[in-house]
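Novice: Generate a structure from the sequence data that follows.
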Amino acid sequence: MFTTYRRVLALPGALVFSMSGLVARLPISMVSLGIVLLVSTRTGSYSLAGTVSAAYLIANALFAVLQARLIDRFGQRRVLPPAVVAFAVGMTGLMTTVELDVRAPWPHLCAALSGAAMPQIGSCIRARWSHLVPDKAGLHTAFAFEAVVDETVFILGPALVTVLATTVHPLAGLTSAIVATVLGTAVLVSQRRTEPPASGGVHRHAAGPMPWPVLAPLIACAFAMGALLGGAEVATVALSDELGSKPLSGLMLAVWALGSLLSGLVTGALHLTASNASRFRWGMVALGLVMLPLPFVDAFVPLALFLFLSGFAISPTLIAGFAWIEESVPSGRLTEGIALFTTGLAAGLAPGAALVGLVVDASGASASYWVTAAAGLLGAGLAVLTRTAAVRPSPTGSSS
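Specialist: Take a look at the predicted model:
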């Protein structure tokens, strides 16, 4: 299995840009939690902490695609440095306003600036793999490796920011997020040999039309998947609390992430003959179905078992989704296409968590898993109905 991974990681510059991407992506799982920890500690208000965190997340969702378009047009080395500077300035401003007890809307504005400028590292890394890897089998392995990196980020990031903010200093968590973003992005930008070529300032439509009959349902699937992920996290915390041990929710969520990480490793090592579209559809169906037993769970052991199984469906589905986008969108708009998918995923997290929270308050934690099951089945239905692009759009195609 590891021979398969060594083959792609041995490509010139691959290991360096992927590992720098891991470091630069750590704040994805650190900043929102770090904001809540800082603001709630300094002000005693969880509602204020929630609104400041929401300002960051909303701005990030709104501006991610715009940044990706600029990266496709002008190149990573021209867009990422000013973006990371703006992110650091926004984060520093946020920490300063909270420490000085400056009233709203200044903490919200600083959070929004940092969210809007957050470098789109995941999209950039996958675009580099698409540019560097010469064959589809190798690209499948590369995308699988990045799925494993994503899971690593979401295992390490929350633990790191929590430990630093609670045992070192309330500012330490967000400070470490700034350092990771700046250093990781700086190393990534320095890797010129693996950077995909920019379009040279040509208007984005000249790169070819977006295949919206494929892309729009995929974005909707990503939204449903995000709602499932965000909702399942809240439901798991609530159920652990009902079962008498809220701290065990961390272990349950770690088991969930472990299932996804392991399945990503295995998927990348396999030579799969099924199309990316078929694998994505089956992955969404499996993810929806494996959530169905969770509303009936009333103990930690079966909870861990079914979370592990549902986690096993996450990485292969995401790997197939990114590969489907890579083969469908124009090469000159690949970063934009990937960012659209990841933005859809991120946009579903908050609504899923909020809806599950309402059901928890009204009917209990177990019943709230019906929300995640419904989101999974909705995504499965959308995936089945999604059209398949026969070929990548021509770079000289008409405007979308």
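Novice: only C-alpha atoms for contact and neighbour calcs from this point on.
Specialist: Fine.
Novice: Show the contacting residues for residue 133.
Specialist: Contacts of residue 133 were listed using Cα atoms under 8 Å, 6 or more residues apart in numbering, and they are 8, 11, 139.
Novice: Identify each buried residue in the helix or strand hosting residue 92, please.
Specialist: Taking DSSP states H and E as the criterion, residue 92 maps to helix 76-99. Buried residues in helix 76-99, counted by 16 or more other Cα atoms under 10 Å: 76-77, 79-81, 83-95, 97-98.
Novice: Let's see this one next, to set against the first:
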Amino acid sequence: MSNPYARIFSEPGAKGFSIAAFFGRLPLAMAPIGIVAMLSQTLGEYWLAGAVAATYGLGNAFLAPQISRWIDRYGQTAVAAPAAAVSAAAFVLLILASHWNWPAWTLFATALGAATLPSMSAMVRARWSELFRDRPELNTAFAFESAADELIYISGASLSVGLAAAWFPEAGMLASTLFMVGGTAAFLLQRKTEPAVRAPQADGPAGSAIRQRPVQIITLALVFVGATFATAEVSAIAITTALGQPGAASLVIGVYAVGSFVLGLVLGALNPRLALHRQLLIAVGVLALTSLPLLVAGSSVALLAAAVFLSGVAISPTFITAFGLIERRVPASMLTEGVTWVMTGIGIGMSLGAFVSGWVVDHFGPQNGFWVSVVASLAAALTIALGQRALAGERAAPGRLAVS
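Specialist: Predicted coordinates:
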């Protein structure tokens, strides 16, 4: 049996833009925690560090889909290059503001400016779609990128915090900015694989991709999935601390992501023939089912790690099928924006999940934080189940709206 991953990377230019995109999106994991690590050390105020990080995160959640919409309209290089330049300049100013103890308002202003960071995850998937549209290799490519996202979440946050602790407070943010500049530049310089700009037809779907019913359904579902992701991290930290083994939290969180990473690669190699909307329903159903053992897994680190590993296996399959459905149900002229809305949903879910699970842990104890995972995963499954008819519709082509 031939290696499906070797097949997708044999396409001219595929290795180059995928490697560049990996480094270009490291700030996805490095920047939010890097801001907290930097400001908490230089200013000594966690509430301010968290508020500045939230300003960046929420700002990017709002701006990234708009930037991606312009990318669909005018091209990746024409829009992403200036947007990334503004983001990089703002990150540098934020680092200087932290180092030189500038007024607090400058921290918020520069964090908001840095939020113009374009969605590299969306742009790289748009390039894969350009290469393999309507071909089975596209599912393998999306599986690889979902696994890459997992690896970024595993390594990026740890790298950012580790650099800030080992070298100097701004080290993590400086490295994040350098990765973003170098990765984005290398990605955009590869013009041969840049997707062609497709102008929408006059009688076709107009406006934002979020007006498309499949985008609304999948984005909402992945808000809940993102919440389960963050809840696992918060609850793992709280439980291992309560067990007197706080250092084990990194191991538990790593196991969570590893399970998802491995199964995602396997799914990409197998390329199941079942309809994608059915695959997504199965994935979120498994996610809900495997969240239940978490409720009774707080007696030891070993038991916690096993339950967390089991609960993580459906994350990558959920992401892979979700992005595959977006590619099939959203007009090509809106693809980058459509993918970005889904990424935004994950980010919003992670922020809300961390907040809600933290509140539950504070008020009801470490073990009960996992109830947020159970409720969120059930909500994701219900959302996808109710949206099956819309998700089963044919691709929204110019001149025809998606079935809803």
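Novice: sorry, back to before: how far away from the center of its chain is the helix holding residue 92 of structure 1?
Specialist: 20 Å (Cα atoms, centre = their mean, to the nearest Å).
Novice: Ok, stretch 306-323 of structure 2 next?
Specialist: 13 Å.
Novice: now do stretch 234-244 of structure 1
Specialist: Centre-to-centre, stretch 234-244 of structure 1 and its host chain are 24 Å apart (Cα atoms, centre = their mean).
Novice: ok, now how distant is residue 340 of structure 1 from residue 63 of structure 1?
Specialist: Residue 340 of structure 1 is 11 Å from residue 63 of structure 1, where distance means Cα to Cα, to the nearest Å.
Novice: who has more neighbours, those two?
Specialist: Between residue 340 of structure 1 and residue 63, residue 340 has the larger neighbour count (other Cα atoms under 10 Å), namely 24 against 16.
Novice: average gap between stretch 221-233 of structure 1 and structure 2?
Specialist: Once the two are superposed, stretch 221-233 of structure 1 sits an average of 1.0 Å from its aligned residues in structure 2 (mean Cα distance after the TM-score superposition for structure 1).
Novice: who touches that stretch?
Specialist: 253, 341-342, 344-357, 369, 371-373, 375-376, 378-380, 382-383.
Novice: What of stretch 164-182 of structure 2?
Specialist: Under Cα under 8 Å, 6+ apart, the answer for stretch 164-182 of structure 2 is 23-27, 30-31, 34-35, 37-39, 41-42, 84-85, 88, 91-92, 95, 99, 159-163.
Novice: Now list the buried members of the contacts of stretch 221-233 of structure 1.
Specialist: Counted by 16+ other Cα under 10 Å, those give 253, 341-342, 344-353, 355-357, 369, 371-373, 375-376, 378-380, 382-383 as buried.
Novice: any idea how far the residue most central in space within structure 2 lies from residue 131 of structure 2?
Specialist: Central residue of structure 2 (Cα atoms, centre = their mean): residue 343, 4.9 Å from the mean position. Separation of residue 343 of structure 2 from residue 131 of structure 2 (Cα to Cα): 21 Å.
Novice: ok, now residue 41 of structure 2?
Specialist: Note on residue 41 of structure 2: its distance to residue 131 of structure 2, by Cα to Cα, is 45 Å.
Novice: Between these two, tell me which one has more neighbours.
Specialist: More crowded of residue 41 of structure 2 and residue 131, by other Cα under 10 Å: residue 131, with 21 against 17.
Novice: Whatever helix or strand that one lives in vs structure 1, average distance?
Specialist: According to DSSP H and E, residue 131 of structure 2 maps onto helix 120-132. Compared with structure 1 after fitting, helix 120-132 of structure 2 deviates on average by 0.5 Å (mean Cα distance after the TM-score superposition for structure 1).
Novice: Mean deviation, the helix or strand following that helix versus structure 1?
Specialist: Per DSSP H and E, the first helix or strand lying C-terminal to helix 120-132 of structure 2 is helix 137-166. Superposed on structure 1, helix 137-166 of structure 2 shows a mean distance to its aligned partners of 1.0 Å (mean Cα distance after the TM-score superposition for structure 1).
Novice: what about the helix or strand just after helix 137-166 of structure 2, how far off from structure 1?
Specialist: Next along the chain after helix 137-166 of structure 2, taking DSSP H and E as the criterion, comes helix 171-188. Helix 171-188 of structure 2 differs from its equivalent in structure 1 by a mean of 0.7 Å after superposition (mean Cα distance after the TM-score superposition for structure 1).
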